[in-house]
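**Q** kindly return the folded structure for what I paste below:
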Amino acid sequence: MTFHSLLLALPLVLAACGQSAPPPSEAPLAGARIGGPFTLVNQDGRQVSDRDFAGRYRLMYFGYTYCPDVCPVDLQRLMAGYKLLEGSEPAVAAKIAPIFVSVDPERDTPAVLKQYVTAFSPKLTGLTGSPEQIAKVAKDYAIVYSKEERPGASDYLMNHSRVAYLFGPDGKPIALIPQDGTPEAIAAELKRWVR
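**A** Below is the predicted model:
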């Protein structure tokens, strides 16, 4: 190879270095004991189970509607990433069911959830249930939460795990989605795993 042809080939080699790597053969959460069956109530007051999402990828985030800061910011980013994916890869986005599960069933009634989730996306499903149902789902999905009473205040906060999971069409865990990332990073991570 001559020096001149080497110089011509160099941009192609450098361009290849900038390309994203193909996804690993195994998902990061493959085999993790996260997830399981559930029966809860959606924002329309209808009973919903995990079977209603069979065959679709599930983007799941746990939080509560009275959250003063973290939950709305995370949901805004997640749904912005999802919307970006809808615009660039509508067929991929159509395979994903975004789901918000409340860890505050005392306040998060279906009516409250409906107003909350529709502010982020018409595609976002909100789920709530009895305290016992929520406790079981949280345990199955490795979510820790607790009520924090505030001295002198009439309301309370909920401390909870901050994580967004992607589950496959079979309900098995695939990966964590960077809820604190940019919409572009979130869309790219979803596209990486959704087939």
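
**Q** for the rest of this, base every contact and every neighbour count on C-alpha atoms.
**A** Noted.

**Q** pull the distance from the longest helix seen in the chain to the chain's centre.
**A** For the chain, the longest helix by residue count, based on DSSP state H, is helix 70-88. Its chain's average C-alpha position is 9 Å from that of helix 70-88, according to CA atoms, centre = their mean, to the nearest Å.

**Q** tally of neighbours for residue 45?
**A** With neighbours defined by other CA atoms under 10 Å, the count for residue 45 comes to 16.

**Q** residues in contact with it?
**A** Applying CA atoms under 8 Å, 6 or more residues apart in numbering, we find residue 45 in contact with 110-111.

**Q** with adjacent residues omitted, what lies nearest to residue 176?
**A** residue 165 (4.7 Å; CA to CA, 6 or more residues apart in numbering).

**Q** residue 34 too?
**A** residue 141 (4.9 Å).

**Q** residue 84 now?
**A** residue 187 (6.4 Å).

**Q** so that neighbour, which of the three states?
**A** When classified by DSSP: H, G, I helix; E, B strand; the rest coil, residue 187 comes out as helix.

**Q** wait, it touches residue 79, no?
**A** No - using CA atoms under 8 Å as the test, residue 187 is too far from residue 79 to be in contact (9.4 Å).

**Q** of the two, who's got more company?
**A** residue 187 (25 against 22).

**Q** and that one, how close does it get to residue 170?
**A** 21 Å (CA to CA, to the nearest Å).

**Q** next up, for comparison:
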Amino acid sequence: MARNKRDTSLRKVQLAALGVTIAALAAMVWVALRGPEGGPDLGQGDYALQATDGTPFTEATLHGRPSAVFFGYTHCPDVCPTTLGDVAGWQRDLDSAASQLRIFFVTVDPERDTLPMLRDYLSWTDGVIGVTGPRPEIDKAIAAFRIYARKVPGQGSDYTMDHTASVMLFDSDGRFVEKIAYQEPIETVLPKLHRLIGIEH
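**A** Down below sits the predicted model:
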């Protein structure tokens, strides 16, 4: 009888631990897909990165023209290719107005994502600019944009990255305006982009 009670108690503890683990994983996925909380200081910080077009990427880069910024990595199996495909669709729908919007893809995996790697990865896109730099500077950018990024170990030395999947929109003064959720319908995306670049409808 005592053993049965111990077994029952152990199962309860195991189930409780499993529940906590599932809840924690669900929370991480929710945070990643939801994206960062907005605010006037989003994107502001002392990070100093390099872009594939040969220019620096700093807080000042967000000034001058409207910008879309999202984080990812070249070994991403699904979210990043999907988002880049969505971006290509947005550009097609914006037509000639697409040139008014700068789009930045900032890596969360600088150990593998060098400038040449990013240039090759983004070569099929219409002007998406890749951004990388030393790990400490990437971490500063991750903090400044308040995104989620975490390394997930795989087999051997392999790994993937969990990361925020939303796209952040900034006006020509470098102020955060709003975000586009992962795989958000084009019916709500286009009005956001039109407002950002000043197209009246």
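
**Q** what is the aligned counterpart of residue 197 of the second structure in the first structure?
**A** Aligned counterpart of residue 197 of the second structure in the first structure: residue 194 (TM-score structural alignment).

**Q** would you mind measuring from its match to residue 150 of the first structure?
**A** Note on residue 194 of the first structure: its distance to residue 150 of the first structure, by CA to CA, is 42 Å.

**Q** who has more neighbours, these two?
**A** With neighbours defined as other CA under 10 Å, residue 194 of the first structure and residue 150 compare such that residue 194 has more, 17 against 10.

**Q** secondary structure element for the closest residue in space to that one that isn't next to it in sequence?
**A** Nearest residue to residue 194 of the first structure in three dimensions, chain neighbours excluded: residue 92, at 6.6 Å (CA to CA, 6+ apart). Assignment of secondary structure by DSSP states H and E places residue 92 of the first structure within helix 90-93.

**Q** start and end residues in the first structure for stretch 13-23 of the second structure, please.
**A** Using TM-score structural alignment, stretch 13-23 of the second structure finds no match anywhere in the first structure.

**Q** what of stretch 78-86 of the second structure?
**A** Using TM-score structural alignment, stretch 78-86 of the second structure corresponds to residues 69-77 of the first structure.

**Q** can you give me the buried ones in that stretch?
**A** 71-72, 74-77 (16 or more other CA atoms under 10 Å).

**Q** so residue 123 of the second structure, which state does it fall into?
**A** coil.

**Q** alignment lookup: it to the first structure.
**A** For residue 123 of the second structure, the residue aligned by TM-score structural alignment is residue 118.

**Q** which residues touch that match?
**A** Going by CA under 8 Å, 6+ apart, residue 118 of the first structure touches residue 124.

**Q** kindly report the same for the one 10 residues further on.
**A** Contact criterion CA under 8 Å, 6+ apart gives 40-43, 101-105, 108-110, 134 as the residues in contact with residue 128 of the first structure.

**Q** cool, and residue 120 of the first structure?
**A** Counting by CA under 8 Å, 6+ apart, residue 120 of the first structure touches 75-76, 79.

**Q** switch to 10 Å and redo it
**A** 72, 75-80 (CA atoms under 10 Å, 6 or more residues apart in numbering).

**Q** all helices of the second structure, in order?
**A** 2-34, 79-94, 115-121, 135-144, 186-197.

**Q** let me have the ones you listed in TSV, extended by distance to residue 57 of the second structure.
**A** Listed next are those as TSV, based on distance: least, CA to CA, whole Å:
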stretch	distance to residue 57 of the second structure
helix 2-34	23
helix 79-94	20
helix 115-121	13
helix 135-144	10
helix 186-197	21
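
**Q** right, and those - which one's nearest residue 59 of the second structure?
**A** helix 135-144 (9.1 Å; CA to CA).

**Q** about what we covered before: from the contact counts, what lies against the longest helix of the first structure?
**A** Applying 3 or more CA pairs under 10 Å, 6 or more residues apart in numbering; DSSP states H and E, one finds that helix 70-88 of the first structure contacts strand 57-63, helix 90-93, strand 96-102, helix 110-118, strand 164-167, helix 183-193.

**Q** does the residue nearest to residue 194 of the first structure touch residue 188 like I think?
**A** No - taking contacts as CA atoms under 10 Å, residue 92 of the first structure lies outside contact range of residue 188: 11.2 Å.
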